[in-house]
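Q: Sequence and predicted model, in that order:
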Amino acid sequence: MSERLTIVIAAFNEADNLPLLHPRIAAVLDSLAHDPAGNDLDAQVLYVDDGSSDDTWRVMQQLAASDRRVAVLRLSRNFGKELALTAGLDRVEEGGALILDADGQDPPELIPQFVAKWREGYDDVHGTRLEREGEGWIKRSTAHAFYRVIGRLSRTPIPADTGDFRLLSPRALAALQQLRERHRFMKGLFGWVGFNSVAIPYHRAPRAAGHSKFNFWRLWNLALEGITSFSTAPLRLATYLGLLTALTAFVYGTAVILKALFWGDPVAGWPTMMSVILFLGGVQLIALGVIGEYLGRLYDESKQRPLYLVDTWQPAAGVSSGQAPLAEGDGHAHRTTTARSQSA
């Protein structure tokens, strides 16, 4: 019996990229399906439309009609890349899963190397970027800094310069599917699962077409998501900052009292007073903001809403499977109908 692999691709407004990317994937799958060494691989591609507003869904349907190995999944709206990936990975019933970006920057030609490492016994085979072509120096430098900062703040191992381009073994995928938090930083969740991992270095190419959907503001929010999801260091920093401020205020207050007792203080210190008030007020607001970030995440988790809702699910015609996995719904359970409107 051959092994099975599902390539999961989440796309948002990537109608121009998908027709360029799929032939490259199809060529790789053809080579894996007819391995001269006899290690055939039963592979399919699962495209997830994350509520695109362009022709992405129509392009996906065309790819599914022309290639029996293609399955397509459409979410009811744009839920964001992390949840779109979760929806796709939830659909993988058997075998491993390989995550690939829809922009063509991560080369599908490396898939055979990922599969080879998987067959050696590794559960998490991830691509580590040696170069980020087509990106400005600001984005490259901030990304470099982010991975170093979160690597120091988080107890969960998060490989530096490593994105979502990775292959997960069946047991790593099954473990990941048990993690159902609403605020999802997938790179951290991959590390939290653990198991045997190995890196494959590669050069990341520029986008084949279009432009990145992650502007500076979205990248900043993603960084906050990652830090607050996998580290309580900001809360601890706020505590230390508060203690240091209180100690400084106590020393300064003692000095003011002693000065008034021994030398008097006939002149009101308006500038000094305002500086102290503004400083203390700023520190308090920063601490409250940090606490608010964590409380906001607790509030979202307490609602227990489904992670995503599925509009349309169309399994691959050329890959046999049993009961289709169900849409995100009641906790870990799901409700589904195939090919049209699913909700929970």
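A: Sure, I can see it. Residues are numbered from 1 along each chain as shown.
Q: rest of the way, CA atoms for contacts and neighbours
A: OK.
Q: how many other residues sit next to Q113?
A: Under the neighbour criterion other CA atoms under 10 Å, Q113 is assigned a count of 12.
Q: any idea how far D103 is from it?
A: 20 Å (CA to CA, to the nearest Å).
Q: try A324
A: 28 Å.
Q: Repeat that for S343.
A: Separation of S343 from D103 (CA to CA): 28 Å.
Q: Look at the two and report which has more neighbours.
A: Set S343 next to D103 and count neighbours by other CA under 10 Å: D103 wins out with 26 against 20.
Q: contacting residues for the more buried one?
A: With contacts defined as CA atoms under 8 Å, 6 or more residues apart in numbering, the neighbours of D103 are E14, N17, L18, L21, R207, A208, A209.
Q: Comparison target, given below:
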Amino acid sequence: MKLRVIVPCYNETEIIQQTISKLTSILDEASQQKSFEYDLLFVDDGSKDNTIEILQNAAETIPTVKYLSFSRNFGKESAMIAGFEHSTDCDAVVMIDADLQHPPELIPQMVEVYREGYDQVIAKRNRDGENAPRKWMTRFYYKTINYFVEDIRLEDGVGDFRLLSQRAVQSLVSLSEYNRFSKGLFAWIGYNTKVISYKNVEREAGVSKWSFGSLLNYAIDGLISFNNKPLRMMIYLGLAIFVVSMLYIAYLLVDTFVHGVSVPGYFTSIAAVLFIGGIQLISIGVIGEYIGRIYYEVKQRPKYIVQASNVQPPVELKKQA
């Protein structure tokens, strides 16, 4: 059995050497005890620090260290699909973050569960230690997205940390969309799945690369990537406003016949203009978001560009070259 651990990286100078050491220590012992081969594929997502230099130096002395380096920052989704596309010769892969918030100690247990016949072994973290507002917002997000999305169900605490069989990897690679939301794609491909739980872990060094704005954009990606309900909601909202408007017009007409013409109220006019104008802007924004995604898809640009690597490119990229 050949196992590959994929580690997306972005500006991880403070932690990356520790991550290499910890993964190597754990997997050296586990590979001997459980009889499997392994290597580590670090995908540098255009880091602005010296992350790639550390990886290149490590690769010279540690044969199991592989790396891909992008020409610029393409985002974590691109780093993940690059790792999958360059791992189609492995029996199984593990996706793990570089900051050690995903405990590498779980990987041997994942391998055991994989050998039981599971194609996805998912590590689910609890929310112990998180502040109350963050917990509330997270729960609200998952309830909202599961209400809108029809084909899949996302679970709180389940992220990218998981083991995937080769056929699960092939299925993900076959999904060619440019705008990717991997949490949804993992759930969409299905297969036999088992969840193992672990306690919430804080970063050992460095700072999170996810700002509030980044998380908000990621949440919107998840909401729009797997359904067209927001578009349909705009139709329902428009119909509701139309019905209310007709009722209000009928009321004004009757009031005019009964009481005669009166001076229209300033508040009513402004409220109507602002309310309907706001709904129109929201509707245009939702439609624009979908059109923008179509725009990016039809361009068929590559999801990433590799500028340095010590691994063989996938067969499809070899043919293009």
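A: Arrived safely, thanks for sending. The structure presented is a predicted model; accordingly, all values stated were derived computationally and were not measured.
Q: Any idea what the TM-score comes out to?
A: The TM-score (TM-score structural alignment, normalised by the length of structure 2) is 0.95; 319 aligned residues with a CA RMSD of 1.7 Å.
Q: ok so, going back, which of the contacts of D103 of structure 1 sits closest to S31 of structure 1?
A: S31 of structure 1 has its nearest neighbour among the contacts of D103 of structure 1 in L21, at 16.2 Å by CA to CA.
Q: Can you tell me what the closest one aligns to in structure 2?
A: Under the alignment (TM-score structural alignment), L21 of structure 1 maps onto T19 of structure 2.
Q: try I257 of structure 1
A: I257 of structure 1 maps onto L253 in structure 2, by TM-score structural alignment.
Q: give me the element that match is part of.
A: Here L253 of structure 2 sits within helix 229-259, counting by DSSP states H and E.
Q: and R132 of structure 1, how far is that from R140 of structure 1?
A: Taken as CA to CA, the span from R132 of structure 1 to R140 of structure 1 is 7 Å.
Q: whoops, I mixed them up, L85 of structure 1
A: Between L85 of structure 1 and R140 of structure 1 the computed distance is 24 Å (CA to CA).
Q: mind listing the strands for structure 1?
A: Secondary structure of structure 1 (DSSP state E): strands at 3-11, 41-49, 70-75, 96-99, 124-132, 162-168, 197-204, 310-314, 327-328, 334-335.
Q: Figure out which of those is closest to V290 of structure 1.
A: Among those, the nearest to V290 of structure 1 by CA to CA is strand 162-168 (26.1 Å).
Q: where along the stretch 101-250 of structure 1 do the helices fall?
A: Using DSSP state H, counting those that start in this stretch, the helices of the stretch 101-250 of structure 1 run over 111-119, 137-153, 170-176, 186-193, 216-230, 233-262.
Q: quick revisit: so between L85 and R140 of structure 1, which is more surrounded?
A: Taking other CA under 10 Å, L85 of structure 1 and R140 do not tie; L85 has more neighbours (23 against 16).
Q: Hmm, that one is touching V8, no?
A: Yes. Between L85 of structure 1 and V8 there is a contact under CA atoms under 8 Å: 7.3 Å.
Q: Can you work out which residues contact both of the two?
A: With CA under 8 Å, 6+ apart as the test, L85 of structure 1 and V8 both reach V48.
Q: From P108 of structure 2, how far off is the aligned residue in structure 2 for F79 of structure 1?
A: Correspondence of F79 of structure 1 to structure 2, assessed by TM-score structural alignment: F74. Separation of F74 of structure 2 from P108 of structure 2 (CA to CA): 31 Å.
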